[in-house]
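Chemist: Next come a sequence and a model predicted from it.
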Amino acid sequence: EQYLAGLAEGVTLSYGKGVSFPVILSQRGEVLHNHRHDGILNKGNLLLVDAGAENNFRYTSDYTRTLPVDGVFETKQREIYEIVLRANTEAIVSLKPDIYYRDVHLFASQIIAEGLKELGLMKGDIQEAVKVGAHALFFPHGLGHQMGLDVHDMENLGENFVGYDDTISRSKQFGLSALRMGRKLQEGFVITVEPGIYFIPDLIDIWKKERKFEQFINYAKVEEYRDFGGIRIEDDVLITGNSHRVLGPPLAKTVDELQKMICS
């Protein structure tokens, strides 16, 4: 892991000012913002890579891909990956000016919850499950943030001042409260779209002990995924006059694209 993280840092320095934030590269994808790179790549594991560059004009990027170490997704990995990919692509398609980004977050959350229900990990009324935040066991962070001359642009002014305004306030609900950007999108905004699904053992244990959202979460099934790790897919998107544009050259993202890239 350390070697790969070093390669990424070297490339960014060769072409610009270096990384836009400390590289996240780990087989422990369920650990959010994990900056440790002390693991050895093992067959059957997933490698989560969240990294970005700062160019010579000081503008930043922030991408995430999750890769099978040996080039082949196992069945469970493929199933979870396809859910995250669907949330990522459909959320991006929905982007345009004058819609609340919090609504896009909830839209992606709905897709994730529906996919997890299909696998037997969630149950019951999925719309209600998302409303009360039951899906946050698996998706405990926000869908994305603004980006520009800083990877979390202007947040030193205060997230609540940058990501929210007089028309929308930050939620106090677990998961949704981590959404950095909730207000209406405007032409010229650059935002990240980064849904994920994670199986965090400590969080699972806490919720299970508290019998939290038992009507929506199949804890017996969740135990089968305890050591799964996590998957996140992230792209950078510009809001245009009436739509959006994904920035940068296309990066391998589908299961087939990733497997072909690694095996080549």
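Modeler: The structure has been received and is ready for your questions.
Chemist: going forward, measure contacts between C-alpha atoms and count neighbours the same way
Modeler: Will do.
Chemist: Please enumerate the helices of the stretch 101-250 of the chain.
Modeler: 101-118, 126-132, 159-162, 201-209, 219-222 (DSSP state H, counting those that start in this stretch).
Chemist: And here is the other one:
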Amino acid sequence: MFKKEVYSERRNRLKNKIKSGLILFMGNQESAFNYPDNTYHFRQDSSFLYFFGLDLPNLAGLIDLDSGKEYLFGNDFTIDDIIWMGKQPEIKELAAEIGIEYTEPLDHLGNFLRNANNQERIIHVLPFYRGDTIIQFCNLLQINHTEAENFISVDLIKAVVELRSIKDKYEVEELIKAAAIGYKMHVTSMKMAKPGIIEQEIAGVIEGISLSYGASLSFPIILSQNGETLHNHFHGNILEEGRLLLTDTGAETNMHYASDNTRTCPVGGKFSQKQKDIYSIVLSGINHGISLTKPGVTYQSIHLEVAKVLAKGLTELGLMKGNPEDAVREGAHAMFMPHGLGHMMGLDVHDMENLGEDYVGYDNEIKRATQFGLRGLRLGRRLQPGFVLTNEPGIYFIPDLIQKWKAEKINSSFINYDKVLNEYSGFGGIRLEDDILVTETGHQIIGKRIPITIDEVEETMRS
């Protein structure tokens, strides 16, 4: 954990943003794997971690905005627990570690909430994303599950997004640790990308690295020689000479800060000329996007500028035609990159996505687009110092999408369908991704940059 003053300061800043009522942060519970005592690896709720710091199940934090009191609700461990788990700190000790004076058993929380509700005091909660949390909340208030959404507070969502969006120096240090683990994972994946290897072998080894140095993966590993499938979690293919292996993976530190990087390498260690051509376009795109990243610029505009780089490169190869700027305006490039350039990152790999993408990535100034491809951009708003985000352009040859667009004559004035189908069928996909901190004067790649140029990748695979 961070120092208790960090958590106290965060809660004080939150209190200054909401006028009255109770703010409830419910920690996560254990979740059974296949019977009650055999549970999934525990992952605490990220907003609970941000304000209360305790990485243990069955806790709740409550802030009374009217009295100023802060409470930690939880039960002390019994002797039966201690026999199996060893001696554990008492709730009062845990509360002291995060600067909280008042503690109560967890079963007292229901009375607090029902009394407040009966007095028509506002109870602010964040959106629910787990069924067991909804059930617990409704049981505490003795309400029907259909009423739970009435307590979701837009004021609280906006306040939490505002605070968590700006990463302090302690958080940046954790993100750098996560990046160091991710570096080891990606370099290992490159070195193992040899013909005859089953994808699962690589996925297993790099997951082991994340567990050796941190808490876990930051998301399920995406690793496939079928890189045209954007989030491919199937790892059963045998790697073939000349194919491309796309690896999109990251780690969480023991404090649950994430990394998220993507690299694409040639199975066997040598890019073909055709692969170099496409790879070079994507590399130009990511580098251009990073160069534009600074405070005051909207990420939506950076997405579109990167799209122009991709469209220009594809036009030079004869896969697209016409004016690249016109093509991007019409969304023609999205057949090759049907996703957004990036997203926020922090305690969640898609930071705060459970609070609602449009609250996190957009605001009153910048609204989400409706155009195919651009509407998938998770972060469009104007950048501020302290934002941490991903930059992840790609070019993919997705057979079903290409056939659909060709049949419907979508953007046929900008796409050379015959060349795409005749010369790039089975190519796969290339994506490159770095994690970026927005600084006061520009940007910083978080951690040591994973090998990314063609020469760096091939050299890494040889070593």
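Modeler: Looks like it came in fine. Because the structure is predicted, anything quoted here is derived from the model rather than measured.
Chemist: Please state their TM-score.
Modeler: Put the two chains on top of each other and the TM-score (TM-score structural alignment, normalised by the length of the first structure) is 0.99; 264 aligned residues with a C-alpha RMSD of 0.5 Å.
Chemist: picking that back up, just the helices of the stretch 101-250 of the first structure: most buried one?
Modeler: Of all the helices of the stretch 101-250 of the first structure, helix 101-118 has the most neighbours on average by mean count of other C-alpha atoms under 10 Å, namely a mean of 22.
Chemist: Tell me which residues touch the residue nearest to Y225 of the first structure when sequence neighbours are not counted, please.
Modeler: Leaving aside its sequence neighbours, Y225 of the first structure sits nearest to F199 (C-alpha to C-alpha, 6 or more residues apart in numbering; 6.8 Å). Neighbouring residues of F199 of the first structure by C-alpha atoms under 8 Å, 6 or more residues apart in numbering: 30, 137-138, 225-230.
Chemist: mind redoing it with 7 Å?
Modeler: With contact set as C-alpha atoms under 7 Å, 6 or more residues apart in numbering, F199 of the first structure has these partners: 30, 138, 225-226, 228-230.
Chemist: Same check on G331 of the second structure?
Modeler: Counting by C-alpha under 7 Å, 6+ apart, G331 of the second structure makes contact with 371-372.
Chemist: coming back round to it: in a markdown table: the helices of the stretch 101-250 of the first structure, plus distance to P68 of the first structure.
Modeler: Formatted as a markdown table, the helices of the stretch 101-250 of the first structure follow (distance: least, C-alpha to C-alpha, whole Å):
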| stretch | distance to P68 of the first structure |
| --- | --- |
| helix 101-118 | 20 |
| helix 126-132 | 29 |
| helix 159-162 | 34 |
| helix 201-209 | 21 |
| helix 219-222 | 21 |
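Chemist: between those helices, which gets nearest to L251 of the first structure?
Modeler: Closest approach to L251 of the first structure among these is made by helix 101-118 (20.7 Å; C-alpha to C-alpha).
Chemist: How many neighbouring residues does M192 of the second structure have?
Modeler: Using other C-alpha atoms under 10 Å, M192 of the second structure has 19 other residues around it.
Chemist: same check, this time on Y71 of the second structure
Modeler: Using other C-alpha under 10 Å, Y71 of the second structure has 18 other residues around it.
Chemist: cool, G376 of the second structure as well?
Modeler: For G376 of the second structure, the count of nearby residues is 16 (other C-alpha under 10 Å).
Chemist: contacting residues for the counterpart of it in the first structure?
Modeler: Using TM-score structural alignment, the partner of G376 of the second structure in the first structure is A178. Residues in contact with A178 of the first structure (C-alpha under 7 Å, 6+ apart) are 141-142.
Chemist: please redo it, this time with the cut-off set to 10 Å
Modeler: Listed by C-alpha atoms under 10 Å, 6 or more residues apart in numbering, the contact partners of A178 of the first structure are 140-144, 170-172.
Chemist: Among those residues, which one is most surrounded by other residues?
Modeler: Of all the contacts of A178 of the first structure, the highest neighbour tally under other C-alpha under 10 Å goes to L143, namely 31 neighbours.
Chemist: Alignment lookup: the residue nearest to Y225 of the first structure to the second structure.
Modeler: With TM-score structural alignment as the criterion, the equivalent of F199 of the first structure in the second structure is F397.
Chemist: Can you check which part of the first structure the host helix or strand of Y279 of the second structure sits on?
Modeler: Per DSSP states H and E: Y279 of the second structure is located in helix 273-292. With TM-score structural alignment applied, helix 273-292 of the second structure matches the range 75-94 in the first structure.
Chemist: Quick check: buried residues in the matching stretch?
Modeler: By 16 or more other C-alpha atoms under 10 Å, the buried positions in stretch 75-94 of the first structure come out as 77, 80-81, 83-89, 91-92.
Chemist: which residue ranges form the strands in the first structure?
Modeler: For the first structure, the strands defined by DSSP state E cover 18-19, 24-26, 46-51, 53-54, 63-68, 190-193, 196-198, 230-232, 235-239, 244-246.
Chemist: Next, the angle from the third one to strand 63-68.
Modeler: Direction vectors for strand 46-51 of the first structure and strand 63-68, defined by axes from the mean of the first three to the mean of the last three C-alpha atoms, to 10 degrees, enclose an angle of 160 degrees.
Chemist: What range does strand 46-51 of the first structure cover in the second structure?
Modeler: Going by TM-score structural alignment, strand 46-51 of the first structure sits over residues 244-249 in the second structure.
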